[in-house]
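[1] predicted model, plus sequence, below.
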Amino acid sequence: MSHTAHIPSHRKPRRSSSKLALRAGVAGGVLSTIAVAGAAGPANAEPVTETIEMPTLNADLSTDLSSVVAASAEATQQIALDEELQAQENAAATKAAKDAKKAKAEAERKAEAEEAQRKAEAKAKAEAAERASRSAERTTLSASAGDSEDGGQDDGGSSYDSGQATGSAAAIVAFARAQVGDAYVMGSTGPNSWDCSGLVQAAYRQAGIDLPRVSGDQSSRGTSVSLDNLQPGDILYWGSRSNSYHVAIYVGGGNFVGAQNPGTGVVERSLDYDMPSGAVRVL
């Protein structure tokens, strides 16, 4: 082959500029049409509108709602009433407990005061009995000395040789002896228990004579008489006449009847058992 022979090229043949221009024009026209259509499409579209309907309350639903509200209010009011009632019950229980505690303390104080008073009265009676015993001993010694000096002569007027009670004195003596065996109770005036002045007062009432209630006032009545010249019905006293602490009734024969103390009660005893300090005659 000649070196001048034509050798075919392996490269693709070039497209002519006219064909490229035609193709570009067509493509541009198509793109322009699409662009115009896209731009015009939204402008001419109908707007979409969505409406949401709210539920409407009918008459039955309104009635039910009103009932619920009323029931709620009633329940709230009932709760408030229950709480108020509970508070009142709690307050009442607290007050009752305080009152009970106060009453118990008052009862205990009262019992203590009564016990202290009983002890004081018992002590006073014991002291009085002791004084009376010492006085009796002194009186007995004095009487014994007097009997020795006069040779033991009995003039018929001594307290150990009195006659029988008559008249009003008999009523007094009979009543006093009828109470022998009854109990002694401080402040008692019968009919089954007595203190010393209560018994004397009741006995003299049998004779129509009203005596004062207490022993000091009773021993201040009438006229003073000697223990050597006693008569049935005379009032015996222990202590001073204006301030005696014990009284009894002389019943004759050298004896007296008296409400002595809680241990003995009402007894009939010889004057030697507990010699009195003095005597008065009211009849």
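    Right, received. Where do you want to start?

[2] from here on, just use CA atoms for contacts and neighbour counts.
    Will do.

[3] can you give me the strands for the stretch 101-250 of the chain?
    Ranges of strands in the stretch 101-250 of the chain, per DSSP state E, counting those that start in this stretch, are 183-184, 193-194, 223-225, 235-240, 243-252.

[4] nearest to Glu108, of the ones you listed?
    Among these, the nearest to Glu108 by Cα to Cα is strand 183-184 (27.0 Å).

[5] now the strands of the stretch 101-250 of the chain in CSV, with distance to Gly156 and mean neighbour count?
    Below are those laid out as CSV (distance: least, Cα to Cα, whole Å; neighbours: other Cα atoms under 10 Å):
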stretch, distance to Gly156, mean neighbour count
strand 183-184, 34, 24
strand 193-194, 34, 24
strand 223-225, 16, 15
strand 235-240, 20, 24
strand 243-252, 13, 25
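
[6] of all those, which lies closest to Asp210?
    Nearest of the strands of the stretch 101-250 of the chain (Cα to Cα): strand 235-240, 13.6 Å.

[7] now the angle between strand 243-252 and that closest one, please.
    150 degrees (axes from the mean of the first three to the mean of the last three Cα atoms, to 10 degrees).

[8] dropping in the other structure now:
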Amino acid sequence: MSHTAHIPSHRKPRRSASKVVLRSGVAGGVLSTIAVAGAAGPANAEPVTTQTIEMPTLTSGLVSDFTRSAEATQRVANFLDLRAQQDTAATTAAQTAKKFRAEADRKAEAKKKAEAAKKAEAAARAKAAAAERASRAAERTTLSSSSSSNSDSGSSSGSTTSTVSKTTSQATGSAATVLAFAQAQLGDAYIMGATGPNAWDCSGLVQAAYRQAGVDLPRVSQDQSTAGTQVSLSNLQPGDILYWGGAGSAYHTAIYAGDGEFIGAQNPGSGVVKRTLDWDPPSGAVRVL
């Protein structure tokens, strides 16, 4: 007996050929069964499909779509901006129209007030003219009575007109200048307080006429009636200042034009006119030139 006969071996025991063949046959049968079963499956069974997800490719057509979309968005933005501008313009136009309407209403109201004031002024002038005429009538009555009661050297003047000079001499020098200016204003309007160039009151016309000859007269009738040397109505010369009322308290003045006539701004009804002394006999006269 060998001395290693009792030492157990550490190698795995070898399988027998019959067992290997058996296992191979079983495995082959199973695989065959699976293959046969797959082949013998139902004819209408859906085949197993595999789905593949593809990422989009940025082609030129896709880029064009993006461009058109951007352009459409821009057009919408432009439209909205235009609409906003139109709304703003409409609001501004409405505000401007409202402002114009208010201004038109204000002007219309101002015009209405001005017309009312003008009518009131015309009424006041007419009333003043009526009062002036009444005052003149009263003054003439007083002067006539006074003249009738006075006498010297056995003769008296029965009326103011009987003592009025009918001088027919033509004006010369400074008097001609004064009368030429007064003559040029015939037909102008009478407005109380006016001093030209197209409207006058009585003393305003006299003052302006004498200014042409370099003479600076006072502005009002009261002062003009004492601005020169008192002269008789029977000794008048062209260019003399005629006054109605008392010297220093006269209410009207005019300029003697010669030939028994005078030029003066009479009243709102007649304006600047030439009249005879008999039409409205003056109370007195002063000579400045």
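    Sure, I can see it. Predicted model, so just to flag it, every value in this text is computed and none were measured.

[9] give me the TM-score for these two chains.
    Overlay of the two chains. TM-score (TM-score structural alignment, normalised by the length of the first structure): 0.64; 236 aligned residues with a Cα RMSD of 4.1 Å.

[10] out of the strands of the stretch 101-250 of the first structure, nearest to Thr264 of the first structure?
    strand 183-184 (7.4 Å).

[11] and the longest helix belonging to the first structure, how far out from the chain's middle?
    The single longest helix within the first structure, with elements called by DSSP state H, is helix 59-149. Relative to its parent chain, helix 59-149 of the first structure has a centroid offset of 3 Å by Cα atoms, centre = their mean, to the nearest Å.

[12] can you check stretch 267-284 of the second structure too?
    45 Å.

[13] buried residues in that stretch?
    With burial defined by 16 or more other Cα atoms under 10 Å, the residues of stretch 267-284 of the second structure counted as buried are 267-268, 271-277, 281-284.

[14] can you redo these as CSV with secondary structure and distance to Thr195 of the second structure?
    What follows is those, written out as CSV (DSSP: H, G, I helix; E, B strand; the rest coil; distance: Cα to Cα, whole Å):
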residue, secondary structure, distance to Thr195 of the second structure
Asn267, coil, 14
Pro268, coil, 14
Gly271, coil, 13
Val272, strand, 12
Val273, strand, 16
Lys274, strand, 18
Arg275, strand, 21
Thr276, strand, 24
Leu277, coil, 24
Pro281, coil, 24
Pro282, coil, 22
Ser283, coil, 24
Gly284, strand, 23
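
[15] for those residues, name the two members farthest from one another.
    Maximum distance among these (Cα to Cα): 23.4 Å, for Pro268 and Gly284.

[16] how close does stretch 66-81 of the first structure sit to the second structure?
    Compared with the second structure after the fit, stretch 66-81 of the first structure shows a mean deviation of 1.8 Å (mean Cα distance after the TM-score superposition for the first structure).

[17] what stretch of the second structure does that stretch fall on?
    Stretch 66-81 of the first structure corresponds to residues 66-81 of the second structure when matched by TM-score structural alignment.

[18] in a markdown table: the strands of the stretch 101-250 of the first structure, plus distance to Ala93 of the first structure.
    A markdown table is the format used below for the strands of the stretch 101-250 of the first structure (distance: least, Cα to Cα, whole Å):
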| stretch | distance to Ala93 of the first structure |
| --- | --- |
| strand 183-184 | 47 |
| strand 193-194 | 46 |
| strand 223-225 | 67 |
| strand 235-240 | 58 |
| strand 243-252 | 52 |
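
[19] tell me which of those strands lies nearest to Glu149 of the first structure.
    strand 223-225 (22.0 Å).

[20] show me the contact partners of that closest one.
    For strand 223-225 of the first structure, the external contacting residues (Cα atoms under 8 Å, 6 or more residues apart in numbering) are Gly278, Ala279, Val280, Arg281, Val282.
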